[in-house]
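[1] Sequence and computational prediction follow.
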Amino acid sequence: MDEISDNTFIEVHGSDVSNDDPSLLTIVLEVSPEGWFNIKDQTSIMDVVKSLLVFLNGHLSLNNSNQVAFVLSSPAGSKFLYPDTSKTYEEIPLNVTSEETVENSNKSEELSFVTKGMYRQFRVVDETVLSGLSQTMSDITHAQDDKVTGSSRLSGALSLALSYTNRMMKLDQSISTTTASAISSAANISNKESSTAGASSGTNANSYGTSRMKSRILVVTPNDNEDIKYISLMKAIFGAQKMKVAIDIAKLGRKDSSYLQQAADATNGVYLHIEKPLGLIQVLCTAYFIEPSIRPLMILPTNSNVNYKASCFITGKSVEIGYVCSVCLCIMSEIPDRMSCPTCNSHFDEKLIAKLKRKPVVKKRKLDNGSSESSTPAPEA
C-alpha cells in the first residue's frame, strides 16, 4: 500500500471529466519457461491466467461497448489468443437439424473449459484464451530446445498489441463519425424551423462524433533476464506515446525490469513488482482496474526508482558508461572495428577515435623532499 499512496493531489475541474467512452484492454502475457519455473513455488501460469480472465470479464461488464484482446508472447513467437481470426464467435443457427445440434454440443463440451451457464461474452473470451493457451503450452512442450530457450519476444507482442489498438481506434472513429453525421442530418430535418433546437442538436452530434475509444495495455511477465530487444522496445514505447496508450506492467518474479520500468514511466502507466502472486486478483482489481478516462482523477501507484540504463546496439548488453553516436544517438559499449556507426554508418573522426583509445600517461613529479611520486592524470574527454 505504500507504493499506491502518494502525497501529490491534483485539482481537476468538473468540465475536464470525460464521458463514458468505450475502452480497449489488451493483455500481453509472456510465457517464459525459465521465468515460470523460478516462481513455481508461488503460483502457476494457470492461476495467473484465471485471475486475468476475471479481470477481463470485469472490464467487459463495465460498459457494453468495451473491448478486450489477449496476446501471448512465447519463445516461439507472439500471437493473438483473443480475438481468434479462425473463429466466428456466432451462435448455432436455428435451421440446423437436431442431430447436428447434438453433435456440435458434444464437441463443445469436450473442448469447453468453463461452465455453460456463464454469460456468453465471458464464455467466448474464457474458452478462446484457455484453449489457445493449452495449445501453445503443448507446442512448447514438444518443441526443440533452441525454440524454448530463445530470447524474449515481448517487443513483438507489444507491436501486435499496438497495431490492433490502432486499428480499433480508427474503426471506432469512423463508426462515430458516420453515426454522428446520421444523427446531425436527422436533427436538421426534424428541427428546420427551430434554430435554437438545431444548434443544440448539432452540439450533441459534434460531441458524439469527437468521442474516441480509450485504450491501455497490461503486460504480465515473470522473466528476470534482461534479454528484451532494446531498440524494438523503444520503438514500441514511442508508438504508444504518440497514440496516447498507457502501458501497465505487472512484473512477477524476483527482480525488477529496468526496460519495462522505462515503458511504464514513459507512457504514464503503472509499474508494480508483485512479490506475492497469490494475491494477483486483488492487485489487478485495484491498481490496474482504473479506466484511462478517470486516471487523471485518481492517485496511481508511482515508481520513483526508474533505472534508465540503455542497451548496447552492438552486444545487446546493458551499458553503464559507453559511447554515443552524434548523428543517430546510437549507444555503444565499445568502439566498432570498422570505425563507423553500426546504425547510420556515419564514419567517425580518426583523431577523435585515437584520443578515446589513448591510454592514461603516468607522469612523475618531484616533491619538496627530493623524492618522486607517480600520478595518473584523468583522460581527456
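    Done, it's in. Note that the structure is a prediction, hence the values are computed from the model and not measured. Numbering: from 1, shown residues only.
[2] contacts and neighbour counts: CA atoms only from here.
    OK.
[3] where's residue 84 relative to residue 334, distance?
    45 Å (C-alpha to C-alpha, to the nearest Å).
[4] again with residue 348
    On the measure of C-alpha to C-alpha, residue 348 and residue 334 end up 13 Å apart.
[5] go on, residue 222?
    31 Å.
[6] ok, second structure coming up, stack it against the first:
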Amino acid sequence: MEEVDESNQMLVVVVDVNPNQLLFARNTGSFSRIMNSVITFLNSHLMLHSTNRIALLASHSSGCSYLYPDPSEDTELLRQRDGQYEVLYQVETVVRRRLKAVLSRDMNLGSTAGAESLLSGGLAMALTYINRVKMNLSPAEKINPRLLVISSTGDSAAQYINYMNVFFTAQKLSYPLDVCMLGTDSGLLQQGSDITGGVYLKVENIERLLQYLVWMFLPSPPLRSMLGAPPPVKVDYRAACFCHRQLVDVGYVCSVCLSIFCRFNPVCTTCHSVFAPPKIIPKKKRDGGKKT
C-alpha cells in the first residue's frame, strides 16, 4: 500500500452561526451541540500530527468573523488548566470567547429576522487566510489546505456570483471544498463540492454530528478512497432561477451578471440592468396550397 503523507494538513472551517436558521428554532440546544462538535473536531485534527493547522470562521447575517485564530489576541498567553493539553485549551477558550463577542455584536446591531447568512463571504475570507499563511511560509515549508462548510441554510440567489467565484478559485488552487449540511440540502454547495473534488454530506441527526465529522471529514482527501466511504450522490447541474428558485432546463440569462430567470424580466433583480423585450418572429402566412 502506498504511504500517504499526513503532515502539514491545514483545515479551514466556515460555520454558519446565523441565529435566524430554522434549525436553531426547531431544535432547542442544537447550536451548543453543533459548536461543541466543531471544537472537538478541530482538536482531533490537531492531534493527528504536530504540523497540522486549523482556522475557524463564522458567517452570520451582519458579516464574517474569525473565531480562531484571533488576530487581536496572543494565544501564547493562555495557559493550560486542570492538566488539559495547552493547544486544545487555547482553541476552546478563544473560540468560545470570540463566538460570544460575535453574537453579542449581532444583537447590538439589531440584525433583521430572516436575514441571509453571508456564507459566500466566509468562504472568500477562508481563501484569503490560506493565501496569507502560504505567503508567510519559508521556502522549505509547505501546507495542504482544504475547506469545510457547516451550515443549515439553503441556497441564496443573491450570493450566486460570489459562490461561483469561490468555487472556481478553489478549483484552480486545488483546494477541496467539503460541505456538511444540517437537516437541509444545498444544490449550489453540492455543485461547488463536486467541482473542487470535495465531499458533500447531509446530516439529519444533529446528535451524531461529531461522528459524521470524524468519519467523513477528518481524513485527508488521499486517505478517503481507502476508508470505504459511501459513493457520491449524483449532482444535478441544472440551474435554479433567481426568481422562484426552481430548476430550469431553458431560461433567460442576464448578459451582465449571468443571473438566470425562468421568465423574461425587463430589469435584472441582481444587477438592475435593463433589457428590451424579446422580439416576436412573425409567422409566415400560408397560401393554403393554391397555385397561381
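    Looks like it came in fine. This structure is a prediction, so every number in the text was calculated from the model and none was measured.
[7] so how far does stretch 35-48 of structure 2 sit from its counterpart in structure 1?
    Here the mean offset of stretch 35-48 of structure 2 against structure 1 after fitting is 0.9 Å, by mean C-alpha distance after the TM-score superposition for structure 1.
[8] residues in contact with that stretch?
    11, 52-54, 88, 91-92, 95, 209-210, 213-214, 218 (C-alpha atoms under 8 Å, 6 or more residues apart in numbering).
[9] Now with 10 Å, please.
    With contacts defined as C-alpha atoms under 10 Å, 6 or more residues apart in numbering, stretch 35-48 of structure 2 is touched by 6-7, 9-13, 15, 17, 30-32, 34, 52-56, 87-89, 91-92, 95-96, 99, 150, 206-214, 217-220.
[10] Give me the neighbour count for the nearest residue to residue 116 of structure 2 once chain neighbours are set aside.
    In this structure, residue 116 of structure 2 finds its nearest non-sequential neighbour in residue 61, 5.6 Å apart by C-alpha to C-alpha, 6 or more residues apart in numbering. Residue 61 of structure 2 is flanked by 20 other residues according to other C-alpha atoms under 10 Å.
[11] For residue 61 of structure 2, which residues are in contact?
    16-20, 106, 111-119.
[12] do residue 226 of structure 1 as well
    Here residue 226 of structure 1 is in contact with 151-152, 256-260, 311, 316-318 (C-alpha under 10 Å, 6+ apart).
[13] For the closest residue in space to residue 157 of structure 2 that isn't next to it in sequence, the count of nearby residues, please.
    Nearest non-adjacent residue to residue 157 of structure 2, counting by C-alpha to C-alpha, 6+ apart: residue 242, 5.4 Å away. Residues near residue 242 of structure 2, counting by other C-alpha under 10 Å, number 19.
[14] for residue 242 of structure 2, what are its contacts?
    By C-alpha under 10 Å, 6+ apart, the neighbours of residue 242 of structure 2 are 156-158, 160, 259-262, 268-270.
[15] So which of these belong to helices?
    Counting by DSSP state H, the part of these found in helices is residue 160.
[16] Which single one of the contacts of residue 242 of structure 2 is nearest to residue 123 of structure 2?
    residue 160 (12.8 Å; C-alpha to C-alpha).
[17] which residues in structure 2 form helices?
    Going by DSSP H, structure 2 shows helices at 22-26, 30-48, 86-109, 119-135, 160-173, 187-196, 209-212, 221-224.
[18] what's the neighbour count on the counterpart of residue 247 of structure 1 in structure 2?
    With TM-score structural alignment as the criterion, the equivalent of residue 247 of structure 1 in structure 2 is residue 177. Using other C-alpha under 10 Å, residue 177 of structure 2 has 28 other residues around it.
[19] which of the contacts of residue 61 of structure 2 count as buried?
    Buried by 16 or more other C-alpha atoms under 10 Å: 16-20, 106, 111, 116-119, out of the contacts of residue 61 of structure 2.
[20] Taking the contacts of residue 242 of structure 2, please make a PyMOL selection of just the buried ones.
    Per 16+ other C-alpha under 10 Å, the buried members of the contacts of residue 242 of structure 2 correspond to this PyMOL selection:
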select buried, resi 156+157+160+259+260+261+262+268+270
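[21] Among the contacts of residue 226 of structure 1, which are located in strands?
    311, 318 (DSSP state E).
[22] out of the contacts of residue 226 of structure 1, who's nearest residue 180 of structure 1?
    residue 260 (39.4 Å).
[23] State the number of residues packed around that closest one.
    With other C-alpha under 10 Å as criterion, residue 260 of structure 1 counts 24.
[24] re earlier: turn the buried ones among the contacts of residue 61 of structure 2 into a markdown table, including distance to residue 74 of structure 2.
    Formatted as a markdown table, those follow (distance: C-alpha to C-alpha, whole Å):
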| residue | distance to residue 74 of structure 2 |
| --- | --- |
| 16 | 25 |
| 17 | 24 |
| 18 | 27 |
| 19 | 29 |
| 20 | 32 |
| 106 | 24 |
| 111 | 30 |
| 116 | 32 |
| 117 | 29 |
| 118 | 27 |
| 119 | 27 |
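[25] List the contacts of residue 240 of structure 2.
    Here residue 240 of structure 2 is in contact with 155, 157, 187-188, 246-249, 251, 259-262 (C-alpha under 10 Å, 6+ apart).
[26] again, 7 Å this time
    Contacts for residue 240 of structure 2 were tallied using C-alpha atoms under 7 Å, 6 or more residues apart in numbering; they are 246-248.
[27] Show me which of the residues you listed are buried.
    For the contacts of residue 240 of structure 2, a burial check counting by 16+ other C-alpha under 10 Å picks out residue 247.
[28] Having no further points to raise, I will conclude here.
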